[in-house]
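Sequence and predicted structure are below.
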Amino acid sequence: MADELTYSEEQNRINTAKLRTLLNDLPKFCSTYFRGIEQNTSARTRIAYAIDLKGFFNYLHDNNPVLKNTDVHDYNISLLDELQATDIEEYIDYLRLYEKDGKSITNYERSIKRKLCSIRSMYKYFHTHQLIDHNPAIQVNIPKIREKAIVRLEVNEVAELLDNVEEGNLATQRQREAAKKLGCRDLALLTLMLGTGIRVSECVGLDINDVDFDNSRIKVVRKGGYEAYVYFGDEVEEQLHNYLEERLHTTALTGHENALFLSSQRKRLCVRSVEKLVKKYANTVTTVKHITPHKLRSTYGTNLYQETKDIYLVADVLGHADVNTTRKHYADLVEENKRSARNAVSLREKRK
């Protein structure tokens, strides 16, 4: 009998199959590009690139009379040399508002930036490897994005949320009944996310044997596929212990035996279910803020930085490959920290 795939391995298998399907709708030469970036990107990133490039080439097919009679899959790489920066700019303008299946589709700056970055990445690869002579994509300006303020839960909101989970304080009778059965799991899961800052994908991917109580840590698979240890505190440990006593007496369905967090159907909890769970409990403490699993991560990152004032530690704990990513997200806090330190160094003793 073959060994059971881990959650990460299963997701990679699914994503690989999805990417291969997408490649059938792209020009053949794109396969070279995706093989070339495989070592430095995650499968999910490559899928996002493929979806963006599919939109770009479909636009060219539908709007360029010369290309209309040729199947996208049969486009030659020479097409990339023939395109001008204005062609890409026209596509960017098209993305702002267009019709599809009778519906108006709108893209704002953040979405447009991502799609343009996908095109630029493809062009950069082929130009760097001397497979094309020109790179018009680099001439197209990337839209400026206004950074939004970090949405997070305040300390009192975190405490209230966890109290509501523990006590089953929910809006409807149906939710309260479900909480009686799953409250221990929900409390452990939310305490873990709020107490470690792990990503929702990392959370649902946890197996029972990934929890190491002897060293107060869990083993997660980070973005990019590498394994890392994340340490947890006493509050997290207590709730994990409580939940595991219950979990070890639950018989999971075949293929889900190792999963730490199970659904009511005794299957591994999925990302979408956690998103719904977070929304349900977050609505008990705030209806103004749109709280998602990622906002719980932001809450932890904010609290950790406020306690340690160490942006490098925050970056390491959150699994950011580049500290500048962390610095960008927590820029306001970093600036406030610098401002509060303005009188930390005295030049002369104050005279009485």
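Structure received. Numbers count the residues shown, from 1 in each chain.

from here on, contacts and neighbour counts on C-alpha atoms
OK.

which residues sit in contact with residue 105?
For residue 105, the contacting residues are 95, 96, 97, 98, 99, by Cα atoms under 8 Å, 6 or more residues apart in numbering.

Run a quick neighbour tally on the residue nearest to the second one when sequence neighbours are not counted.
For residue 96, the nearest residue in space outside its immediate sequence neighbours is residue 107; the separation is 4.8 Å by Cα to Cα, 6 or more residues apart in numbering. Neighbourhood size, residue 107 [other Cα atoms under 10 Å]: 16.

how close does residue 107 sit to residue 91?
When distance is defined by Cα to Cα, to the nearest Å, residue 107 is 12 Å away from residue 91.

what do you get for residue 300?
When Cα to Cα is the yardstick, residue 300 and residue 91 sit 39 Å from each other.

Same list (the contacts of residue 105) but as CSV, adding secondary structure.
As requested, the contacts of residue 105 are arranged in CSV below (DSSP: H, G, I helix; E, B strand; the rest coil):
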residue, secondary structure
95, helix
96, helix
97, strand
98, strand
99, strand
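
Pasting the second one now:
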Amino acid sequence: MTRTGDADLPADIAEAIDGFAAHLERERGRSRHTVRAYRSDLTDVLRGPARLSDVDLGHLRTRLADTREAGASRATLARRAAAVRTFTAWAVRTGLLETDPAARLGSPKAGTVLPDVMDAAQAGAVLEAAGSGAAEGEPEALRDLAVLELLYATGVRVAELCGLDVDDVDESRRTLRVLGKGGRERTVVFGVPAAGALRRWLERGRPGLVTAASPPALLLGVRGGRLDPRVARSVVHRAVQAIPGVPDTGPHGLRHAAATHLLEGGADLRYVQELLGHATLSTTQLYTHVTVDRLKVVHDQAHPRA
């Protein structure tokens, strides 16, 4: 665990942040990246008071206001406010604070910016081009096609895809067993094109990359290890950039496209929620903003007062 090590912070505040970071890692299972983000936000917001007990609501609001005036986005402000609220609630539970100074700390609602979505024809062109590149049977090309087809077919997150093992695939049912955020397991389905790409990868591509030290990962890198999500992102960007006119996007863009095209095709919102692994329906509803034209058509066709 990396310590705060900020000379501008009083010792008790720095120690409290260290203790909170340990709590996040060991008890709540947060990733090191997430813990670093908490540290950064708390170090900035808590700078100024001489002791932890001197932190009050007025100071917290002033620090957030300073951040806003410095040009920070609403998302940044909301994240920092949430970090402070979580920290001070923990500090009260552990006896470091008698009262919670952030209990009434508000934050702006963070706006959600979704990537430009490719249409179905563009998605088809990207996958067709990738399929042509894999026609010669090179292991990497077969793997890359499987990555693209599965991301678009299932809408899984890139980390979820790279975390799959061979045993997580049920080819007869065309399903994947996916471990998502918060350790939630779900089953996602994929279609015939993705099934074909996956079968060619398993039969002709994976044997060319696997080594004696390889893990049981479904997707492998060039050295036989589990495919790194960063490599998968590069695969998507290269494939998309090869087709003129397609918005440059990564795996999240394919996830967005999968959700959007399902909704445009008439899929139930609850089904899309389950496919994407969203904990709440409100998150899935963010993907409906590009289907307004279709909603208008349905309304015009079906509503008696249209």
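Great, that's in hand. Everything numeric in this text was worked out from a predicted model, so none of it was measured.

before we move on, the earlier item: of residue 300 and residue 91 of structure 1, give the one with the bigger neighbour count.
Counting neighbours by other Cα under 10 Å for residue 300 of structure 1 and for residue 91 shows that residue 300 has the greater number, 22 against 19.

Check the alignment and tell me where that one lands in structure 2.
Under the alignment (TM-score structural alignment), residue 300 of structure 1 pairs with residue 258 of structure 2.

Residue 120 of structure 1 too?
In structure 2, the residue paired with residue 120 of structure 1 according to TM-score structural alignment is residue 85.

my guess is its match meets residue 103, correct?
Yes - applying Cα atoms under 8 Å, one finds residue 85 of structure 2 in contact with residue 103, separated by 6.5 Å.

Between these two, point out the one with more neighbours.
Relative neighbour count places residue 85 above the other of residue 85 of structure 2 and residue 103, with 19 against 13, counting by other Cα under 10 Å.

what's near enough to touch the more buried one?
If you count contacts by Cα under 8 Å, 6+ apart, residue 85 of structure 2 has them with 102, 103, 105.

Helix or strand: which one has the residue lying closest to the first one once chain neighbours are set aside?
In other words, residue 102 of structure 2. Across the structure, with Cα to Cα, 6+ apart as the measure, the residue nearest residue 102 of structure 2 apart from its sequence neighbours is residue 85 (5.2 Å). When elements are assigned from DSSP states H and E, residue 85 of structure 2 belongs to helix 74-93.

quick one: buried residues of that helix?
74, 76-85, 87-91 (16 or more other Cα atoms under 10 Å).

Measure the mean distance from that helix to structure 1 post-superposition.
Here helix 74-93 of structure 2 is compared with structure 1 after superposition; its mean distance to the aligned residues, by mean Cα distance after the TM-score superposition for structure 1, is 2.7 Å.

so after that helix, what's the next helix or strand?
Beyond helix 74-93 of structure 2 on the C-terminal side, the first helix or strand identified by DSSP H and E is helix 120-133.

Now which residue in structure 1 aligns to residue 194 of structure 2?
Under the alignment (TM-score structural alignment), residue 194 of structure 2 pairs with residue 236 of structure 1.

Same question for residue 141 of structure 2.
When structure 1 is aligned by TM-score structural alignment, the residue opposite residue 141 of structure 2 is residue 183.

and its match, what element?
Here residue 183 of structure 1 is assigned to helix 173-196, by DSSP H and E.

Check residue 279 of structure 1 too.
Under the assignment given by DSSP H and E, the secondary-structure element containing residue 279 of structure 1 is helix 271-282.

ok, now residue 228 of structure 1?
Taking DSSP H and E as the criterion, the element that holds residue 228 of structure 1 is strand 227-231.

mind listing what's buried in that strand?
Taking 16+ other Cα under 10 Å as the basis for neighbour counts, the residues of strand 227-231 of structure 1 that come out buried are 229, 230, 231.

now swap in stretch 233-250 of structure 1 and tell me
Buried residues in stretch 233-250 of structure 1, counted by 16+ other Cα under 10 Å: 236, 237, 239, 240, 243, 244, 247.

Mark which of these are part of helices, please.
Among these, the members falling in helices are 236, 237, 239, 240, 243, 244, 247 (criterion: DSSP state H).

Pull up the distance across stretch 193-207 of structure 2, start to finish.
Criterion Cα to Cα; first-to-last residue distance in stretch 193-207 of structure 2 is 21 Å.

mind listing the strands for the stretch 151-300 of structure 2?
Using DSSP state E, counting those that start in this stretch, the strands of the stretch 151-300 of structure 2 run over residues 169-170, 175-179, 185-189.

Tell me the residues of structure 1 aligned with the shortest one.
Right, strand 169-170 of structure 2. Residues 211-212 of structure 1 are matched to strand 169-170 of structure 2 when aligned by TM-score structural alignment.

and that stretch, how far from structure 2 on average?
Taken against structure 2, stretch 211-212 of structure 1 registers an average deviation of 1.1 Å after superposition, with mean Cα distance after the TM-score superposition for structure 1.

Identify the residues contacting the residue positioned nearest the centre of structure 2.
Centroid-nearest residue in structure 2, with Cα atoms, centre = their mean: residue 157, separated by 6.0 Å. Each residue near residue 157 of structure 2 by Cα under 8 Å, 6+ apart is listed here: 151, 251, 252, 255.

Most neighbours out of the residues you listed, which is it?
Highest neighbour count within the contacts of residue 157 of structure 2: residue 151, with 26 neighbours (other Cα under 10 Å).

So what does that residue match up with in structure 1?
Residue pairing (TM-score structural alignment): residue 151 of structure 2 is matched to residue 193 of structure 1.

next one: residue 44 of structure 2
Mapped onto structure 1 by TM-score structural alignment, residue 44 of structure 2 lines up with residue 59.

Spatially nearest residue to that match, not counting backbone neighbours?
Leaving out its chain neighbours, residue 59 of structure 1 is closest to residue 91 (Cα to Cα, 6+ apart), at 7.3 Å.

Helix, strand or coil: sort out the one you found for me.
helix.

how big is the angle separating the helix holding residue 279 of structure 1 from helix 173-196?
Here helix 271-282 of structure 1 runs at 100 degrees with respect to helix 173-196, directions being taken by axes from the mean of the first three to the mean of the last three Cα atoms, to 10 degrees.

Where in structure 2 does helix 271-282 of structure 1 fall?
Residue correspondence for helix 271-282 of structure 1 in structure 2, counting by TM-score structural alignment: residues 229-240.

so how far does the matching stretch sit from its counterpart in structure 1?
On superposition with structure 1, the mean distance recorded for stretch 229-240 of structure 2 (mean Cα distance after the TM-score superposition for structure 1) is 0.8 Å.
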